[in-house]
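K.L.:
Have a look at this fold, sequence not included:
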């Protein structure tokens, strides 16, 4: 069989997909030929923001120390916070000495940093090594595994079998007659993953009945309101949750959410009328999943969205409501909350055959701070499993012949082991996030009662489970095959 075009092809150039590219490069010493395909023609400011915590940063440091240094140095270090009732009554104030970020850095050796989605995307793209090629404006239409059936095309067809017995995956992109071939395909294409539907065919994520609004603003603009500067502010209660948090590059994001049932009780239209909804492409763009900017359309939809969020959050503290009211409508994103329920998770959530699925495409979770952190873990362990398989093939008699980094490797076995290792940990974190989310919207919820009712020892044990992971640098796997084999017992 002819050598494939790439050892690994990654669909999706968000932070999840780009971290996989970095991980494969580190684990192979640059020997892995990687291509990243992204549907948007250019990177533009979009998406909201997120927080990187100890487990995600530990994985990122293991992936690429240089990127880790930039991420921790250039992101916003979260050191102050305020927790309030929905009307603004302060329940607790955390300064630089008492904020949980101090415990995180003391116990697990990493800061607590927040980033704008597109800022981190650009940083990861800028740092891509020479063995990784980035292809923008490439829209995936279908995929097929040689030796298996055709996988489902763009919008229809059968469930397909991208996980057949073949050793090459073929990718068909819009506007190209010749398919791209790869030994492994990684789906990092977000909530509505086309790769997942082609490989597994298990349908879209579930709508949990929550309305959400997001916006990203310049911090200078936010400074004009009576809101603590540079501090995270959480307001909770009465079935409402509002969060304000600083991001990289002097930006700030706000997020508001409430159950759809509450909107119905208030007489607020939900879901929005079709003409007021962003299309899937636009929504993916806004959330950081791909697509172009639609400024005029976004403004019209944003005006209607602002009306709804203000109606839903009438009891919110005055400074926060004033901030929402003053926000440019074109930057307000309105959407439902979609997740993959923890109880439905199986190993196939992470792919099938020679198709691996990572990040939101694999484990869309309630926004409690673990989505991208788990994606970095996915990337680290995926690269590690493939590197060990590559090393075993090269160390075997007759190994090391031309054919690519994965030539002769037990790719199917490596991916199956990776899926089996990821499932228990990810499903447990997802279940915890679901319980947190359900508690946050109770009518009597406050920032004190909303978290799961756990005793101090339980909290300590849980934090250790989530944040206390330790990994070795992936670059250590790029040594001679024998040396790599000696390190194969490292826990997955």
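P.N.:
That came in fine, so what should we check first? In this text, all values refer to a predicted model and were calculated from it rather than measured experimentally.

K.L.:
Please make it C-alpha for all contacts and neighbour counts, starting now.
P.N.:
OK.

K.L.:
Just give me the residue right at the centre of the chain.
P.N.:
residue 372 (3.7 Å; C-alpha atoms, centre = their mean).

K.L.:
So which elements touch the strand ranked longest in the chain?
P.N.:
Assignment by DSSP state E gives strand 206-218 as the longest strand of the chain. Under the contact criterion of 3 or more C-alpha pairs under 8 Å, 6 or more residues apart in numbering; DSSP states H and E, strand 206-218 touches strand 251-259, helix 260-266, strand 333-339.

K.L.:
May I see these arranged in JSON lines, with distance to residue 287 and mean neighbour count as well?
P.N.:
Shown next, in JSON lines, are the helices and strands packed on strand 206-218 (distance: least, C-alpha to C-alpha, whole Å; neighbours: other C-alpha atoms under 10 Å):
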{"stretch": "strand 251-259", "distance to residue 287": "12", "mean neighbour count": "23"}
{"stretch": "helix 260-266", "distance to residue 287": "20", "mean neighbour count": "15"}
{"stretch": "strand 333-339", "distance to residue 287": "8", "mean neighbour count": "22"}
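
K.L.:
Quick check: the residue nearest to the centre of the chain vs residue 80, distance?
P.N.:
From residue 372 across to residue 80, the span is 22 Å (C-alpha to C-alpha, to the nearest Å).

K.L.:
can you check residue 413 too?
P.N.:
According to C-alpha to C-alpha, residue 413 stands 46 Å off from residue 80.

K.L.:
what does residue 23 give?
P.N.:
Taken as C-alpha to C-alpha, the span from residue 23 to residue 80 is 32 Å.

K.L.:
Looking at the two, which one has more neighbours?
P.N.:
residue 23 (29 against 20; other C-alpha atoms under 10 Å).

K.L.:
name the helices or strands packed onto the longest helix belonging to the chain?
P.N.:
Counting residues, the longest helix found in the chain (DSSP state H) is helix 411-440. Applying 3+ C-alpha pairs under 8 Å, 6+ apart, we find helix 411-440 packed against helix 371-395.

K.L.:
So which residues of the stretch 151-300 of the chain form strands?
P.N.:
With DSSP state E, counting those that start in this stretch as the criterion, the stretch 151-300 of the chain has strands at 169-173, 180-187, 206-218, 232-237, 240-247, 251-259.

K.L.:
Name the helix or strand for residue 60, please.
P.N.:
Assigned by DSSP states H and E, residue 60 belongs to helix 54-63.

K.L.:
Can you name every helix or strand that that helix contacts?
P.N.:
Counting by 3+ C-alpha pairs under 8 Å, 6+ apart, helix 54-63 packs on helix 15-28, helix 65-74, helix 100-108, helix 371-395, helix 456-467.

K.L.:
adding another structure so you can compare the two:
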């Protein structure tokens, strides 16, 4: 099987790239390791920014579809300190512009998939490695033994990218913060008092060395992320029995003893989803020399702390790469070089800001520092 452009990874970045390329008459095939679109849940909410993620959807001809899934009320925000003192509350008027609305990750994927022909995505293809061809391009090797040939290989395969080693030896590293993901299902019905405390959007509580963030999902679930300023081995040494959800919830609630009652009540109200998430990142400002026939987008290129920018940068990467290739179809190497130069310059300051926000979230005076950050922006 041969194709001019192969995209490894069917997340928002990879699918956006395929969509914009096809709008410009350039065929591309996405290889996705999941066996089908319904193979697993897609995670929580994403806030799409007007000048990045939303811009990509507009130029992909999907603005109407975006508005159909956007939750403007998801822009609401509440910031508290660990005593429960409300430091900042932003409620979004019904007629407010959609600057950073929330969308369900699964809904966004459905929109992007629906914009592509069925043969644009090959499911069940877990990429393993690529070998260069004498005349240029690569042969792709997949876990099921199949292969494909391409002129340009785009790694859109996330934090643990298998394409990245073709262009750089850089690897993600732990930066001293660990998250635990939990969730309260159908919160308006099961815990209306907690639903009222969280509000319609994002709820942040910060205290010395720890944080809790809660986020409304479109299906009525509230996802919780407990943040800890702890070393990489903390999950193995903290004594929380993550393999026993009921005991894990109780142990995690104890780690927040002395915090506002709503915080520990939220933790105890969660279901059996308890997922440890060590946080890693790539070096800020990572670059690599031009590598014939290969490039990266999204987390594969610039994995950064989770502060609302990752998906936006991935989708903007996809747009900029597609436009560069469409503008110079006779010289894809030059197009890729221009894209990479722009991407390196654009994403480095964004990654620096994400590091700063994540450090604030678990700082001793994190609540006050975050308040100052929001007031300055």
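P.N.:
Ah, there it is. Remember, predicted model here, so these are calculated numbers, not experimental data.

K.L.:
coming back round to it: any idea how far the equivalent of the residue nearest to the centre of the first structure over in the second structure is from residue 240 of the second structure?
P.N.:
Matched to the second structure by TM-score structural alignment, residue 372 of the first structure sits across from residue 311. Using C-alpha to C-alpha, we find residue 311 of the second structure at a distance of 31 Å from residue 240 of the second structure.

K.L.:
try residue 355 of the second structure
P.N.:
Remark: distance between residue 355 of the second structure and residue 240 of the second structure (C-alpha to C-alpha) = 26 Å.

K.L.:
now residue 189 of the second structure
P.N.:
Between residue 189 of the second structure and residue 240 of the second structure the computed distance is 29 Å (C-alpha to C-alpha).

K.L.:
Looking only at neighbour counts, state which of these two leads.
P.N.:
Neighbours were tallied for residue 189 of the second structure and for residue 240 using other C-alpha under 10 Å; the higher tally belongs to residue 240 (18 against 10).

K.L.:
doesn't residue 252 make contact with the more buried one?
P.N.:
Yes: Residue 240 of the second structure lies in contact with residue 252 (C-alpha atoms under 8 Å); the separation is 7.0 Å.

K.L.:
that older thread, now for the helices and strands packed on helix 54-63 of the first structure, which one comes closest to residue 174 of the first structure?
P.N.:
Nearest to residue 174 of the first structure among those is helix 15-28 (20.0 Å), distances taken as C-alpha to C-alpha.

K.L.:
And residue 323 of the first structure, what's its match in the second structure?
P.N.:
Residue 323 of the first structure maps onto residue 266 in the second structure, by TM-score structural alignment.

K.L.:
and if you look at residue 90 of the first structure?
P.N.:
Checking TM-score structural alignment: residue 90 of the first structure goes with residue 86.

K.L.:
Distance of its match relative to residue 80 of the second structure?
P.N.:
4 Å.

K.L.:
Residue 363 of the second structure now?
P.N.:
The value you get for residue 363 of the second structure to residue 80 of the second structure, if C-alpha to C-alpha is used, is 14 Å.

K.L.:
go on, residue 297 of the second structure?
P.N.:
35 Å.

K.L.:
Residue 174 of the second structure too?
P.N.:
Taking C-alpha to C-alpha, one finds residue 174 of the second structure at 27 Å from residue 80 of the second structure.

K.L.:
Show me which of the two is the more surrounded one.
P.N.:
Neighbour count, other C-alpha under 10 Å: between residue 174 of the second structure and residue 80, residue 80 has more, with 22 against 14.

K.L.:
Just give me how far the helix or strand hosting the more buried one sits from the chain centre.
P.N.:
Taking DSSP H and E as the criterion, residue 80 of the second structure maps to strand 77-81. Averaged C-alpha coordinates place strand 77-81 of the second structure at 22 Å from its chain's average position (C-alpha atoms, centre = their mean, to the nearest Å).

K.L.:
likewise stretch 8-17 of the first structure?
P.N.:
11 Å.

K.L.:
how about that stretch, which residues of the second structure does it hit?
P.N.:
Counting by TM-score structural alignment, stretch 8-17 of the first structure sits on residues 5-14 of the second structure.

K.L.:
How about stretch 352-362 of the first structure?
P.N.:
Taking TM-score structural alignment as the measure, the second structure aligns residues 291-301 with stretch 352-362 of the first structure.

K.L.:
ends of the matching stretch, how far apart?
P.N.:
From its first residue to its last, stretch 291-301 of the second structure covers 13 Å (C-alpha to C-alpha).

K.L.:
List the buried residues in that stretch.
P.N.:
Neighbour counts over stretch 291-301 of the second structure (16 or more other C-alpha atoms under 10 Å) mark 292-301 as buried.

K.L.:
Equivalent analysis for stretch 334-350 of the second structure, please.
P.N.:
Applying 16+ other C-alpha under 10 Å to stretch 334-350 of the second structure flags 335-337, 339-340, 343-344, 347-348, 350 as buried.

K.L.:
and of those residues, the nearest to residue 248 of the second structure?
P.N.:
residue 350 (34.5 Å).

K.L.:
Need the counterpart of that closest one in the first structure.
P.N.:
Checking TM-score structural alignment: residue 350 of the second structure goes with residue 429.

K.L.:
and if you look at residue 150 of the second structure?
P.N.:
Residue 150 of the second structure maps onto residue 182 in the first structure, by TM-score structural alignment.

K.L.:
One more: residue 341 of the second structure?
P.N.:
Taking TM-score structural alignment, residue 341 of the second structure has residue 420 as its aligned residue in the first structure.

K.L.:
Looking for the alignment partner of residue 179 of the second structure in the first structure.
P.N.:
Counting by TM-score structural alignment, the partner of residue 179 of the second structure is residue 212.

K.L.:
Look up how far residue 297 of the first structure lies from that match.
P.N.:
Taking C-alpha to C-alpha, one finds residue 212 of the first structure at 19 Å from residue 297 of the first structure.

K.L.:
do residue 247 of the first structure as well
P.N.:
Distance from residue 247 of the first structure to residue 297 of the first structure, by C-alpha to C-alpha: 26 Å.

K.L.:
Look at those two and report which has more neighbours.
P.N.:
residue 247 (29 against 15).

K.L.:
how close does the aligned partner of the more buried one in the second structure get to residue 21 of the second structure?
P.N.:
When the second structure is aligned by TM-score structural alignment, the residue opposite residue 247 of the first structure is residue 217. Here residue 217 of the second structure is placed at a distance of 31 Å from residue 21 of the second structure (C-alpha to C-alpha).
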